[in-house]
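Asks: how would this look folded up:
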Amino acid sequence: MRDRLADVTALLAMALAEDDTAVLADLAGELAALGDAVAAVQVRMRLDGAYDTHGAVVLVRAAAPDDPASTALAEALLRMYRQWADLHGLPTEVVTEHHASVAGLREATLVLAAPYAYGLLRGEDGRHAMTAADPFDHGRTRTGHALVEVSPLAQDDDPVALADEDLRVDLYCVRGPSRAGETRSTLHIRHLPTGIGVGLPYDRRARHRKAEAIRIIRSRLLVARGAPRDVRGYTAPSDFDGAARRPSP
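Replies: Presented below is the predicted three-dimensional model:
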């Protein structure tokens, strides 16, 4: 960054001496980009948690899987996290995605295998709420609730080991419409002591899928959070007491 700033300073002197407006415009863009880069470094200098430099596993779940407002919020949250990652050049992969029967999203798991993703996203961990107008009932609003769980993406040397006897591996096959004759297979791995489970499509990458599922389970076990959480599942109370956060674009 010092080298970039030195180059801009030297070019600026020449551009001013020659009154070169085109070069001045280019330098203004370079200074803006340099300012953004410095701001990003300043943010990362504050990320000093134990796992802040790790990638992230983001679990988004509708609080009530049969509530359209909640499933719509879960879908909106997943979309915003992916857009945010694209804006910052972070690679993403949606490894699990379960849609609601009517509309929206019941649950999805998003993996960001990029440095500092966990440090940048861990503030999103918790309960979210959003109130919006009901498109089918004018004049009425509905409030959707969703849970976001952010975990550091486990590395090979992280202190979380899973014993084989603690894992249950199941393969589910679901047949599609009779005319299509298509069969979909899902590999589901559950950690028996905690009930944490991950289901991934079972295909020719089966061995890779199993390793991927185990890594996600290790990630969700990696950090002991200050607030107790039932890792077997989450259901919002009827009044959804506690702090709720509105998602920002």
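Asks: contacts and neighbour counts: CA atoms only from here.
Replies: Will do.
Asks: So what touches stretch 130-143?
Replies: Identification of contacts with stretch 130-143 by C-alpha atoms under 8 Å, 6 or more residues apart in numbering yields 69-70, 73, 129, 144-145, 245-247.
Asks: Out of the residues you listed, name the two that are farthest from one another.
Replies: 69 and 245 (15.1 Å; C-alpha to C-alpha).
Asks: Compare the two and say which is more crowded by neighbours.
Replies: residue 69 (27 against 14; other C-alpha atoms under 10 Å).
Asks: What residues does that one make contact with?
Replies: Counted by C-alpha under 8 Å, 6+ apart, residue 69 has contacts 142-145.
Asks: Could you say which of the residues you listed is surrounded by the most neighbours?
Replies: residue 145 (26 neighbours).
Asks: Distance check, the most centrally placed residue in the chain against residue 146.
Replies: In the chain, the C-alpha nearest the mean C-alpha coordinate belongs to residue 58, at 3.6 Å (C-alpha atoms, centre = their mean). Distance, residue 58 to residue 146, by C-alpha to C-alpha, to the nearest Å: 13 Å.
Asks: what do you get for residue 72?
Replies: Distance of residue 72 to residue 146, given as C-alpha to C-alpha: 9 Å.
Asks: Pick out whichever of the two has more residues nearby.
Replies: residue 146 (30 against 20).
Asks: Next, the more buried one: secondary structure please.
Replies: Using DSSP: H, G, I helix; E, B strand; the rest coil, the structure places residue 146 in strand.
Asks: My read is that it contacts residue 108, right?
Replies: No. With contacts counted by C-alpha atoms under 8 Å, residue 146 stays clear of residue 108, the gap being 11.5 Å.
Asks: this one as well, want them side by side:
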Amino acid sequence: MAQKILKEREALLTSIKCVNDLDQTLQDHVGLIALGEMENEPKIVEESERALLALQIRAARMRLETLLSGEADANDCFLEIHAGAGGTEAQDWALILQRMYTRWAEKRGYKIEWMEEVSGEEAGIKSCTMKVIGHQAYGWLKTETGVHRLVRISPFDSNARRHTSFASVGAYPVIDDSIEVEIEDKDLRIDTYRASGAGGQHVNKTESAIRITHLPTGIAVQCQNDRSQHRNRAQAMSMLRARLYEAELKKREEAAQASNASKSEIGWGHQIRSYVLQPYQMVKDLRTNVEKGNAQGVLDGDIDDFLEAALAARIDSGTSHV
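Replies: This next block holds a predicted model:
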């Protein structure tokens, strides 16, 4: 309980500091504009006006952050990526997505902890799970759950043909012991195995990997980031609790949206975003219609516009509480 209160206190102090900084910056530049106009210094006025436009964008983003009020929005986040059908091409796409989210997290000052990673046979990854550690990591990433589609000239095709690849992304909140998720031993199947293939660049190559399957739901998690089988099991149980908790949040959200005829199911085969690199460059979110022509910038982690638009859409639909 004390740790939770300290975390809430830190979050509130951070928010207060941001508001105070925003107010001070606003006053400073309003004063500079008045001074520039009085002293006939158009350059000062121009620079301060640009700064105020940037401040407006920052304030809008802070407004969105204040609306991240769901039960688990402030939590860390488990992020899973799975390559779709298509072998090497899809596995390379999964690796590109992994890099995109890693770059995004680094830009925000979030930390990454690797849970598991399974390499592809020739290139890329078949799957990975990472823990994104930072205030509101889940709140920002929860709208990334769904199928991501890539269109490009394949670097693995000697005939340089255009290929379409798919990968699925899943975001789940990391939950603490204060949130009760009932899991009965009889509902679990626990398997130990040796890390397959090369094991990935982010995990230990050990023989202590753990896979836990929740039989009633079919949800399966795996962890191989530690040399200790005991610690891998504890991490896997934490991931399973997160998946089951997120599934309950999803049920509530779907119930809240039941009357919304435009609601679209999120799952395999239901794309949320399309990344086109050939014959033109365009990334488009199919839920919000936000588009960006700088596809490479997006793949380098510049995804905030998509996250903000998706979050705003959820708030407008009245499901921001889950």
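Asks: among the contacts of stretch 130-143 of the first structure, which are in helices?
Replies: 69-70, 73 (DSSP state H).
Asks: Strands of the first structure, start to end?
Replies: For the first structure, the strands defined by DSSP state E cover 56-62, 93-99, 105-112, 126-133, 141-152, 167-175, 183-191, 196-201.
Asks: Of these, which stretch is the most buried?
Replies: Counting by mean count of other C-alpha atoms under 10 Å, strand 56-62 has the highest mean neighbour count of the strands of the first structure, with a mean of 28.
Asks: average distance between it and the second structure?
Replies: With mean C-alpha distance after the TM-score superposition for the first structure, strand 56-62 of the first structure departs from the second structure by a mean of 1.1 Å once superposed.
Asks: list the contacts for the counterpart of residue 170 of the second structure in the first structure?
Replies: Mapped onto the first structure by TM-score structural alignment, residue 170 of the second structure lines up with residue 149. Contacts for residue 149 of the first structure (C-alpha under 8 Å, 6+ apart) come out as 58-60, 124-126.
Asks: Apply 10 Å and report the result again.
Replies: By C-alpha atoms under 10 Å, 6 or more residues apart in numbering, residue 149 of the first structure lies in contact with 57-61, 109, 121-127, 220, 229, 231.
Asks: next one: residue 95 of the first structure
Replies: With contacts defined as C-alpha under 10 Å, 6+ apart, residue 95 of the first structure is in contact with 57, 108-111, 198-201, 209, 212-213, 216.
Asks: among those, which two are most distant?
Replies: Farthest-apart pair in the contacts of residue 95 of the first structure is 57 and 201; separation 17.6 Å (C-alpha to C-alpha).
Asks: about what we covered before: switch the contacts of residue 69 of the first structure over to TSV, and while doing so, append distance to residue 225 of the first structure to every line.
Replies: Shown next, in TSV, are the contacts of residue 69 of the first structure (distance: C-alpha to C-alpha, whole Å):
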residue	distance to residue 225 of the first structure
142	31
143	27
144	25
145	21
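Asks: which ones are touching residue 194 of the second structure?
Replies: Residue 194 of the second structure touches 205-210, 224, counting by C-alpha under 10 Å, 6+ apart.
Asks: If we only consider these, which is nearest to residue 186 of the second structure?
Replies: residue 210 (17.2 Å).
Asks: What lines up with that closest one in the first structure?
Replies: Matched by TM-score structural alignment, residue 210 of the second structure corresponds to residue 187 in the first structure.
Asks: again, but for residue 124 of the second structure
Replies: Match for residue 124 of the second structure (TM-score structural alignment): residue 104.
Asks: Tell me how many other residues surround its match.
Replies: Neighbourhood size, residue 104 of the first structure [other C-alpha under 10 Å]: 22.
Asks: Kindly report the same for residue 239 of the second structure.
Replies: By the criterion of other C-alpha under 10 Å, residue 239 of the second structure has 26 neighbours.
Asks: Could you report the distance from the match of residue 124 of the second structure to residue 74 of the first structure?
Replies: 7 Å.
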